[in-house]
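Student: sequence? don't have it. structure:
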């Protein structure tokens, strides 16, 4: 999982109602072991802050699974849904819960 933390995402002045540090801490505490939560600089979808990308495992990526991008991840309930989906297997393994479909955004063009 990649959590954007740059100009807009994770910025308390842009999203003051979100506990950005708490969100990152919660994701890292819940996704230990074989899961990795890392931060990145700007992912170029600033209008959708906070942005999180969930990556498939190497095996499921080889089988055709692709990363899923989520935007407006600004509530603990969304964090819970993301954590649950990742623990269930994430992209290429577990079906995307309908509630998370509402947060899917298009990755920027390369």
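Tutor: The structure has been received and is ready for your questions. As the structure is a prediction and not an experimental result, all values here were calculated from the model. Numbering: from 1, shown residues only.

Student: from here on, contacts and neighbour counts on C-alpha atoms
Tutor: Fine.

Student: C-terminal to the single longest helix found in the chain, what's the next element?
Tutor: Using DSSP state H to define each element, the chain has its longest helix at helix 76-88. Next helix or strand after helix 76-88 toward the C-terminus (DSSP states H and E): helix 98-101.

Student: and the helices in the chain?
Tutor: 20-30, 58-62, 76-88, 98-101.

Student: kindly check the end-to-end length of stretch 98-110 for me.
Tutor: Stretch 98-110 has an end-to-end distance of 27 Å (criterion: Cα to Cα, to the nearest Å).

Student: show me what it is in contact with.
Tutor: Identification of contacts with stretch 98-110 by Cα atoms under 8 Å, 6 or more residues apart in numbering yields 43-45, 48, 68-73, 78, 81-82.

Student: before we go on, here's another structure to hold up against the first:
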């Protein structure tokens, strides 16, 4: 099995893709605050690996919401997008139970496909709007 640049096996990516569409994707911030020793008591590598078990994961530079570290964004699948779903941002994802709840939701279909578990409402937030570059 060939590997992609982020270490994910191509076969695993194909296996995660639902028939006829693009699966949910997870974006994990790992920059100045998220994924660093500034957020104590979290095994960041284990968290990323666990998220990868549920969906394709992209590691991002700073998402500019450092006060919410660790930040995880769940992007809807093509089916979720067709149903009108938008990405869902989660902040303060600093314990294994929160990570497991996100993984379970993504495996169930994620935004627009499966109802979001109420426990994840504790972590969901609306990111600030970014100003366009001048």
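Tutor: Alright, I've got the coordinates. Treat the numbers as computed from the prediction; the structure is a model and nothing was measured.

Student: report the TM-score for the pair.
Tutor: The TM-score (TM-score structural alignment, normalised by the length of structure 1) is 0.90; 105 aligned residues with a Cα RMSD of 1.0 Å.

Student: circling back to that earlier point, with mean neighbour count and distance to residue 107 of structure 1 as added columns, please give the helices of structure 1 in CSV.
Tutor: Shown next, in CSV, are these (neighbours: other Cα atoms under 10 Å; distance: least, Cα to Cα, whole Å):
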stretch, mean neighbour count, distance to residue 107 of structure 1
helix 20-30, 15, 21
helix 58-62, 12, 16
helix 76-88, 16, 17
helix 98-101, 11, 14
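
Student: could I get the ones you listed in CSV, plus columns for distance to residue 109 of structure 1?
Tutor: Output for these, formatted as CSV (distance: least, Cα to Cα, whole Å):
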stretch, distance to residue 109 of structure 1
helix 20-30, 26
helix 58-62, 19
helix 76-88, 24
helix 98-101, 20
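
Student: thinking again about what came up before, out of the contacts of stretch 98-110 of structure 1, what pair is the most spread apart?
Tutor: By the measure Cα to Cα, 44 and 81 form the most distant pair in the contacts of stretch 98-110 of structure 1, at 23.5 Å.

Student: once aligned to structure 2, how far is the longest helix of structure 1 on average?
Tutor: Comparison of helix 76-88 of structure 1 with structure 2 after fitting gives an average deviation of 0.4 Å (mean Cα distance after the TM-score superposition for structure 1).
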